[in-house]
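Peer 1: prediction below, plus the sequence it came from.
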Amino acid sequence: MVAEHLAKAFDQDISQLRGLIAEMGGLAELAITEAMEALVKGAQPLADGVIARDKKIDALEAEVDQLVVRIIALRAPMADDLREIIASLKIAGILERIGDYAKNIAKRAARIEGRTQFEPLTLLPAMADIAASMVHDVLNAYGARDADLAREVMERDAKVDAFYDSIFRNMVSFMVENPSTITSAAHLLFVARNLERIGDHSTNIAEQVYFAATGGQLADRTDRPAN
């Protein structure tokens, strides 16, 4: 009876942990989508909402940290369970960074002048769609412990990198030809860089999901961001 009670309590802890990660992921994905909408439309109230809601993501990360410490201290998990718990702790930290990148994009919403003249504003939303879908799918992989989906998400990062390279070349040429646009163009380059980082961090989550599901490691990536 005691063993059954402990097992039930442990299952509840794991369910709570997965729920917190799912909530963080949903908020991060929403932040990316709304930050880009605010940027394209110049919608400052929408941008303000993204910035304010980032505190919720930060609070959820702190809650994950506390829960993981409690689980390890009280349940002494081993093997597969321990891998999932440690992976969840790392994933929470990565999602917090993704939320920060979305917040940084939102902060640029009011700083773009002459939106209609910037071709990258037609490319950035497509780039953001891929990055947001990576976040969405890698969280699905986490929930299902789906190593194959995690690998597929990781491979998709090449599309985000290709978008970034194209936008970078486009913006540099545009700034050379139109020096008066340098400030706004620089903000758009900053946005593209943040989206590229979101893609990188999604692949980092994929690595953690793969590890939790299989105990193995995916091939190292030399371009992995430090934070």
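Peer 2: All right, it came through fine.
Peer 1: C-alpha from now on. contacts and neighbour counts both.
Peer 2: Will do.
Peer 1: now for the helix of greatest length in the chain, which elements pack on it?
Peer 2: Secondary structure of the chain per DSSP state H: the longest helix is helix 2-41. Packed against helix 2-41 by the contact rule (3 or more Cα pairs under 8 Å, 6 or more residues apart in numbering; DSSP states H and E) you find helix 44-75, helix 79-106, helix 120-144.
Peer 1: try this one side by side with the last:
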Amino acid sequence: MPRIHFHQQLAALKDKLLAMAALAHQVLEYSVTAYVNGDMQLCEHVLEIEAAINAAEREVDEMAYELLSREQPMAIDLRFILSVIKINGDLERIGDQSVNVAQRARSLAGLPPVDLPVNMTRMGERAGKMIRLAIQALVEGDAVVADQVLAMDDEMDLMNREAQDLLVELMMLKPETTDHALNAIIIARNLERTGDHATNIAEDVIFWVRGSDVRHKMTLAEAE
């Protein structure tokens, strides 16, 4: 009976984390849409959702630490709880990155629009896909799906570097675009960081399922 209760608590912890993950994915979508469309009302929704994410983070941490202290889980259950604690932090930081995007959108309110050489919607969709796959990997306990997220991280990094280069060049050629370009540079970085957090989640799923730590691994050629 005690083990049944323990696994019910694990399931409740997972459900709470997944609800938080849904909010993190939603707030990212809202923030990018708010920036692209100049929607100030949507910016306010971003702030409201981020507050809910912060509250959920505290609840998940409390649940996880209570399970660690009372149940003293072993092996895969211990790895799951440790992974939940780390994933919880990354989801909260996705909320922070989304707030940063919304704040950039608000800073541009009232300025005339400028055509930028960067498709921020595409970057947001890529970051959103990484989050969805990372959460799918968590739901299904599927390290293969998590591997897909890791493979997408390099592409996200490349998109960010290309955006930075194009926007710096634009500012040099057209100084009047500086406000918009600087904000876009910051947003591109926020989206790239969101992809990093999705990658962290995928790495934690791999740790939970396989018991292997894939962080900071590189080939000999890369190290040189």
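Peer 2: Sure thing, it's come through. Not measured: the values here are computed from a predicted model.
Peer 1: fetch the TM-score of the aligned pair.
Peer 2: Once superposed, the chains reach a TM-score of 0.93 (TM-score structural alignment, normalised by the length of structure 2), with 216 aligned residues with a Cα RMSD of 1.3 Å.
Peer 1: now the helices and strands packed on helix 2-41 of structure 1 as TSV including mean neighbour count and distance to residue 161 of structure 1?
Peer 2: Formatted as TSV, those follow (neighbours: other Cα atoms under 10 Å; distance: least, Cα to Cα, whole Å):
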stretch	mean neighbour count	distance to residue 161 of structure 1
helix 44-75	17	24
helix 79-106	22	16
helix 120-144	20	9
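Peer 1: picking up where we left off before, what angle do the longest helix of structure 1 and helix 120-144 make?
Peer 2: Orientation of helix 2-41 of structure 1 against helix 120-144 (axes from the mean of the first three to the mean of the last three Cα atoms, to 10 degrees) gives an angle of 170 degrees.
Peer 1: helix 2-41 of structure 1 versus helix 79-106: what angle between them?
Peer 2: Counting by the same axes, to 10 degrees, helix 2-41 of structure 1 lies at 20 degrees to helix 79-106.
Peer 1: how about helix 2-41 of structure 1: buried residues?
Peer 2: Neighbour counts over helix 2-41 of structure 1 (16 or more other Cα atoms under 10 Å) mark 10, 13-14, 17-18, 20-40 as buried.
Peer 1: next, the angle from that helix to helix 44-75.
Peer 2: 160 degrees.
Peer 1: thinking again about what came up before, for the helices and strands packed on helix 2-41 of structure 1, which one sits closest to residue 176 of structure 1?
Peer 2: Closest approach to residue 176 of structure 1 among the helices and strands packed on helix 2-41 of structure 1 is made by helix 120-144 (15.1 Å; Cα to Cα).
Peer 1: residue contacts, the corresponding residue of structure 1 for residue 211 of structure 2?
Peer 2: Aligned by TM-score structural alignment, residue 211 of structure 2 pairs with residue 215 of structure 1. Neighbouring residues of residue 215 of structure 1 by Cα atoms under 8 Å, 6 or more residues apart in numbering: 80, 83.
Peer 1: what's the match for residue 141 of structure 2 in structure 1?
Peer 2: Using TM-score structural alignment, residue 141 of structure 2 sits opposite residue 145 in structure 1.
Peer 1: measure its match to residue 26 of structure 1 for me?
Peer 2: 17 Å (Cα to Cα, to the nearest Å).
Peer 1: what's the closest non-adjacent residue to the spatially most central residue of structure 1?
Peer 2: By Cα atoms, centre = their mean, structure 1 has its centre lying nearest to residue 98, at 3.7 Å. Nearest residue to residue 98 of structure 1, sequence neighbours excluded (Cα to Cα, 6 or more residues apart in numbering): residue 198, at 5.6 Å.
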